[in-house]
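S.K.: model the structure of this input:
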Amino acid sequence: MASHTHQEHSGDKLVNAARAALTDAGEQWTEMRADVFAALAARERPASAYDLAESVSTTRGKRVAPNSVYRILDLFVRTNLARRVESANAYVANSHPGCRHDCIFLICDICGQAVHIDDDRLTGALVTAAREAGFADVRPVVELRGTCAACS
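M.R.: Below is the predicted model:
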């Protein structure tokens, strides 16, 4: 499997790496964005904007609209702070926000866990095939569903 090395972050190091990546992209790290990222990073499974809006509402002590969370999540995906699990319409924090690559999600049909793996050969081959078919600005979305080791 072709891969590359990158530093995986968690806890405060993940928040600091996310803040740095967002500000390096020319965006501001606001309190609301920090709260949404903290709620996302605290999740062990992919979370929807509604799940995150509920968590952030509880943290802030006032209602936060899912539409506001969706806009922040879109920004996080664009700036590589989060990944969207397309088939679940849910999001996961990117544990290495400074590293840009396409990932492959393995999603458990039983517990909902989503694990990402990197295989640059595979995603690169998909991009090449798409370009040869006349497509530009290709973004591979690869999700495999099955049963994780803990559930099998």
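
S.K.: hey, let's count contacts and neighbours off CA atoms from now on
M.R.: OK.

S.K.: ok but Arg84 is inside a strand, no?
M.R.: Yes. Membership of Arg84 in a strand is supported by DSSP: H, G, I helix; E, B strand; the rest coil.

S.K.: another one to check against the first:
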Amino acid sequence: MASHHHHHEHSGDKLVDEAGKVLAEAGEQWTAMREDVFRTLAEQERPASAYDIAELVGQKRGKRVAANSVYRILDLFVRTNLANRIESANAYLANTHPGCHHDCIFLICDDCGQADHFDDDSLTGALIEAGRKAGYSNVRPVVELRGLCRDCSS
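M.R.: Below is the predicted model of the structure:
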């Protein structure tokens, strides 16, 4: 049985405000560009690539935004728990509970690209322990399950 965290899910301006607070608490500045990247990422229904985000932010700002800049910001967001990286798709999702640190297990639809997540502390804890027994430290599980979502499988 999965151990479930009780998250404080945020959306819209509340999510953006919470992300700004979390980044500031991490000793980082919440710049206009970082806010634009986060807001754009949070608006996406599916995982988005840095190139997708750069294009959308560029449209909003009325000038080209370099994907390299967006990659650096997204990497910062992943390090500070504001976003999750979907490794197999090289894409990102905004974390709707940025103050909560845990290891998500992602479910990714092979057809439409929808990504959902759930928490199972017993599973991710066992993976961390297996890594430690193998002599690794700072083990961070990245678990992705691929298949078809409810809509695509019906």
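
S.K.: what about the strands in the second structure?
M.R.: According to DSSP state E, the second structure carries its strands in the segments 83-86, 91-94, 104-109, 115-119, 143-147.

S.K.: for the first one, packing partners?
M.R.: Here strand 83-86 of the second structure touches helix 67-79, strand 91-94, going by 3 or more Cα pairs under 8 Å, 6 or more residues apart in numbering; DSSP states H and E.

S.K.: what do you get if the cut-off is 10 Å, keeping everything else the same?
M.R.: The criterion is 3 or more Cα pairs under 10 Å, 6 or more residues apart in numbering; DSSP states H and E, and the helices and strands that strand 83-86 of the second structure contacts are helix 32-43, helix 67-79, strand 91-94, strand 104-109.

S.K.: likewise for the second one?
M.R.: For strand 91-94 of the second structure, the packing partners by 3+ Cα pairs under 10 Å, 6+ apart come out as helix 12-25, helix 32-43, helix 50-61, helix 67-79, strand 83-86.

S.K.: give me whichever of the ones you listed is most buried.
M.R.: The highest mean neighbour count among these, using mean count of other Cα atoms under 10 Å, belongs to strand 83-86: a mean of 22.

S.K.: what's that strand aligned against in the first structure?
M.R.: Per the alignment by TM-score structural alignment, strand 83-86 of the second structure matches residues 82-85 in the first structure.

S.K.: contacts for the matching stretch, please.
M.R.: Contacts of stretch 82-85 of the first structure with the rest of the structure, by Cα atoms under 10 Å, 6 or more residues apart in numbering, involve 18, 37, 40-41, 46-48, 73-77, 90-97, 102-107, 114, 116, 141-143.

S.K.: what sits against Met33 of the second structure?
M.R.: Residues counted as contacts of Met33 of the second structure (Cα under 10 Å, 6+ apart) are 39, 57, 61, 65, 69-70, 73.

S.K.: tell me which two of those residues sit farthest apart.
M.R.: In those, the most distant members under the criterion Cα to Cα are Arg61 and Ile73, with 16.4 Å between them.

S.K.: didn't Glu87 of the second structure look like it was pressed against Leu145?
M.R.: No. Under the contact definition of Cα atoms under 10 Å, Glu87 of the second structure does not touch Leu145, with a separation of 11.2 Å.

S.K.: among the two, which residue is more densely surrounded?
M.R.: Set Glu87 of the second structure next to Leu145 and count neighbours by other Cα atoms under 10 Å: Leu145 wins out with 15 against 11.

S.K.: pretty sure the more buried one is touching Cys104, no?
M.R.: No. Using Cα under 10 Å, Leu145 of the second structure is not in contact with Cys104; the gap is 11.1 Å.
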